[in-house]
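[1] sequence? don't have it. structure:
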């Protein structure tokens, strides 16, 4: 077991379902066979969460990574001890928002120092995060700042489909304005390099158009494909990257799921998120690429409406852990 990667799992917002889905995922023997999981959060909150989900796992608080025993039947928790054990589930809490940031901050430092092979994040709540004094749009922007990364992108992974985004959390009009050849090229390169590191020898990459039918030779739009996308695709092709596009998004995702491509470059948030979520909210994984560390995450929110009930589905957390192991550096 000592040769398995150590995956740091941040607890996320403690008032949400994060602690519950972590415990449910770690109960699965498969997860124990592929990695050494270390939760970064609050031991008291994890103990309380097991009263909701009843896994029978015992929480083992530790202060350093080296103290973790990674024993069957136990959950090692790097205990930051930031929250009261009686924190109300399902409620916005500035204290929980600040704690979620602190868990992530500790995990990043440990990963940068080489003590963790990868990070897997449970969901945080943006309103709580902001009330806790951290006005970020989400995990991705925090990770970029903590690692000093300027060139990064969001990748979604689901069974049979991977999608990487040129733009994400901006309005559609702003997204079209922000798309430009240098950015499109960088995302194509990120997609290629990420899959190469994961063991895909010659990744096949497809690039979405912006307009219906990818503009259909100027019939739709104002030449955005010719101006913003084609120069990037041509540059990548000259460098030997196997890339095609711009292609009509309405048929491209079907072709990718069929196996024609390893990854799709989407131009904006809903163009990429929609097809992945149609394949199943419980199977999607969010991956931040371009960072000096590996980070995967569940592709759902804190689900305050069911927090504390034990009903939350752990499938996305298990898939996020699998992806973290798959993408972790091999030594």
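    That came in fine, so what should we check first? For clarity, every value in this text was computed on a predicted model and none was experimentally measured. Numbering: from 1, shown residues only.
[2] going forward, measure contacts between C-alpha atoms and count neighbours the same way
    Noted.
[3] How far does stretch 144-163 stretch from one end to the other?
    Terminal residues of stretch 144-163 lie 19 Å apart, using C-alpha to C-alpha, to the nearest Å.
[4] For it, what is the distance to the chain centroid?
    7 Å (C-alpha atoms, centre = their mean, to the nearest Å).
[5] Pull out the buried positions in it.
    By 16 or more other C-alpha atoms under 10 Å, the buried positions in stretch 144-163 come out as 144, 152, 153, 154, 155, 156, 157, 158, 161, 162, 163.
[6] Inside strands: which ones of the residues you listed?
    153, 154, 155, 156, 157, 158, 161, 162, 163 (DSSP state E).
[7] Now distance to residue 173 too, for those residues, in CSV please.
    Putting those into CSV (distance: C-alpha to C-alpha, whole Å) gives the following:
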residue, distance to residue 173
153, 19
154, 19
155, 21
156, 22
157, 26
158, 27
161, 26
162, 25
163, 21
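[8] Pick out whichever of those residues sits closest to residue 178.
    residue 153 (13.8 Å; C-alpha to C-alpha).
[9] Use this one as the comparison:
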């Protein structure tokens, strides 16, 4: 019982599919064998969604603090007292307001050590904006809360892991935002995460080019020669097994990604479109580089199907289990570093 982790869950936009996938995940009581889930939201909002998706065999255990969480129940902390008007599938001010209250309280508990990891349901990056939240998304918000110098948006699944050099920025700012130093920093973070969080002893990382055909030796841009290749060379000089740059289209089309432990893409859509195509519904968004563990499903609010009982919980469930696995790997790695004899070779190499 003491070994089970407390996993905090922020509910995201109340008008999206966040609570639907949370409820469908927690309706399987086998989840409680692996972790102690704590949802940050409100009982009335949760009950509304539970009725909408017709899940009748899940009852939330309402608590005032994470310390009171029951180890065999789905726990819930009320984060506000207001009456919330839920308008499924609609973009509203309330959707952003209560998503932020949930996220803030969950993050507070995470930073205080009251929970062991955080799984975030999808937010709308527009309606959540206010004086307290001026970020492109969860990643940047959590980076500031953690005072982390550098983070990596890392999409992971059983078949593919993809990180991005530039995240939520306009396309017309991508080229000028990519530098040798930035690529090298992301490669170092990815390499460290693959070793620490995924227990891959000698990670092989593929680096994608920025331009079509990876620049075609300068015929379609010089970023590969001037920026990306020097970063790869410096990474290799630092002991990182980085290769490339590869043209993104052929790299994914011919299955080359299967030869590597992870792929570093230059920008958001270059990495996320093939990832979501290859790992549809089973992918997880993980923020590497934080002092704590945060995961999320790889989909958005999906307003178009909100309230229709059509949302799949697979990605959310995978995010929950990935958070558990990463926390345990980190802790075992820390013990191993202090006492190399604490684990057998089999235990170290099993991943």
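    The structure has been received and is ready for your questions. Please read these numbers as outputs of a predicted model, since none were measured by experiment.
[10] about what we covered before: any idea which of the ones in strands among the buried residues of stretch 144-163 of the first structure is closest to residue 81 of the first structure?
    Closest to residue 81 of the first structure, out of all of these and judged by C-alpha to C-alpha, is residue 154, at 30.7 Å.
[11] On the three-state scheme, the residue nearest to that closest one when sequence neighbours are not counted is what?
    Using C-alpha to C-alpha, 6 or more residues apart in numbering and skipping the chain neighbours, the partner closest in space to residue 154 of the first structure is residue 288 (4.9 Å). Classification of residue 288 of the first structure using DSSP: H, G, I helix; E, B strand; the rest coil returns strand.
[12] neighbours around residue 288 of the first structure, how many?
    Around residue 288 of the first structure there are 21 other residues, counting by other C-alpha atoms under 10 Å.
[13] residue contacts, it?
    By C-alpha atoms under 8 Å, 6 or more residues apart in numbering, the contact set of residue 288 of the first structure is 140, 152, 153, 154, 155, 294, 295, 296.
[14] what would those look like in JSON lines with distance to residue 257 of the first structure?
    Listed next are the contacts of residue 288 of the first structure as JSON lines, based on distance: C-alpha to C-alpha, whole Å:
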{"residue": "140", "distance to residue 257 of the first structure": "26"}
{"residue": "152", "distance to residue 257 of the first structure": "24"}
{"residue": "153", "distance to residue 257 of the first structure": "21"}
{"residue": "154", "distance to residue 257 of the first structure": "19"}
{"residue": "155", "distance to residue 257 of the first structure": "16"}
{"residue": "294", "distance to residue 257 of the first structure": "24"}
{"residue": "295", "distance to residue 257 of the first structure": "24"}
{"residue": "296", "distance to residue 257 of the first structure": "21"}
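[15] Most widely separated two among the residues you listed?
    152 and 296 (13.6 Å).
[16] Can you tell me the SS state at residue 140 of the first structure?
    From three-state DSSP, the assignment for residue 140 of the first structure is helix.
[17] For it, give me its contacts.
    154, 288.
[18] What's the local residue count around residue 78 of the second structure?
    Residue 78 of the second structure: 18 neighbours (other C-alpha under 10 Å).
[19] Could you double-check that it sits in contact with residue 43?
    Yes - here residue 78 of the second structure reaches residue 43: they are 6.7 Å apart, a contact under C-alpha atoms under 8 Å.
[20] Need the residues touching each of the two.
    residue 62.
[21] and the buried residues of stretch 144-163 of the first structure, which two are the farthest apart?
    Among those, 144 and 161 lie farthest apart (C-alpha to C-alpha), at 24.6 Å.
[22] Would you agree residue 173 of the first structure falls within a helix?
    Yes - under three-state DSSP, residue 173 of the first structure falls within a helix.
[23] Which of the three states applies to residue 20 of the first structure?
    Quick answer, by three-state DSSP: residue 20 of the first structure is helix.
[24] Skip the chain neighbours and tell me the closest residue to it.
    Closest to residue 20 of the first structure by C-alpha to C-alpha, 6+ apart is residue 49, at 5.5 Å.
[25] Count the residues that sit near that neighbour.
    26.
[26] Helices along the stretch 101-250 of the second structure, start to end?
    Along the stretch 101-250 of the second structure, the segments classed as helices by DSSP state H, counting those that start in this stretch run 138-146, 174-177, 180-196, 223, 229-237, 248-253.
[27] what sits up against the shortest one?
    Contacts of helix 223 of the second structure from elsewhere in the structure, counted by C-alpha under 8 Å, 6+ apart, are 175, 210, 211, 215.
[28] try it again with 7 Å
    residue 210 (C-alpha atoms under 7 Å, 6 or more residues apart in numbering).
[29] measure residue 77 of the second structure to residue 126 of the second structure for me?
    For residue 77 of the second structure, the distance to residue 126 of the second structure - C-alpha to C-alpha - is 25 Å.
[30] typo on my end, it should be residue 255 of the second structure
    36 Å.
[31] Comparing the two, which shows the higher neighbour count?
    residue 126 (15 against 9).
[32] Centroid-wise, who is the farthest residue in the first structure?
    residue 219 (36.7 Å; C-alpha atoms, centre = their mean).
[33] could you measure it against residue 211 of the first structure, distance?
    Following C-alpha to C-alpha, the distance that separates residue 219 of the first structure from residue 211 of the first structure is 10 Å.
[34] cool, and residue 20 of the first structure?
    From residue 20 of the first structure to residue 211 of the first structure the distance is 42 Å (C-alpha to C-alpha).
[35] Those two - which one has more neighbours?
    residue 20 (31 against 21).
[36] The more buried one and residue 55 touch, don't they?
    No - if you go by C-alpha atoms under 7 Å, residue 20 of the first structure and residue 55 don't touch, sitting 9.6 Å apart.
[37] Can you list the residue ranges for strands in the first structure?
    Counting by DSSP E, the strands of the first structure are 6-10, 36-41, 58-62, 74-79, 118-121, 153-158, 161-165, 204-208, 242-247, 263-266, 285-289, 295-298.
[38] could I get those strands as JSON lines with distance to residue 228 of the first structure?
    JSON lines is the format used below for the strands of the first structure (distance: least, C-alpha to C-alpha, whole Å):
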{"stretch": "strand 6-10", "distance to residue 228 of the first structure": "38"}
{"stretch": "strand 36-41", "distance to residue 228 of the first structure": "42"}
{"stretch": "strand 58-62", "distance to residue 228 of the first structure": "51"}
{"stretch": "strand 74-79", "distance to residue 228 of the first structure": "46"}
{"stretch": "strand 118-121", "distance to residue 228 of the first structure": "33"}
{"stretch": "strand 153-158", "distance to residue 228 of the first structure": "18"}
{"stretch": "strand 161-165", "distance to residue 228 of the first structure": "15"}
{"stretch": "strand 204-208", "distance to residue 228 of the first structure": "12"}
{"stretch": "strand 242-247", "distance to residue 228 of the first structure": "10"}
{"stretch": "strand 263-266", "distance to residue 228 of the first structure": "13"}
{"stretch": "strand 285-289", "distance to residue 228 of the first structure": "22"}
{"stretch": "strand 295-298", "distance to residue 228 of the first structure": "29"}
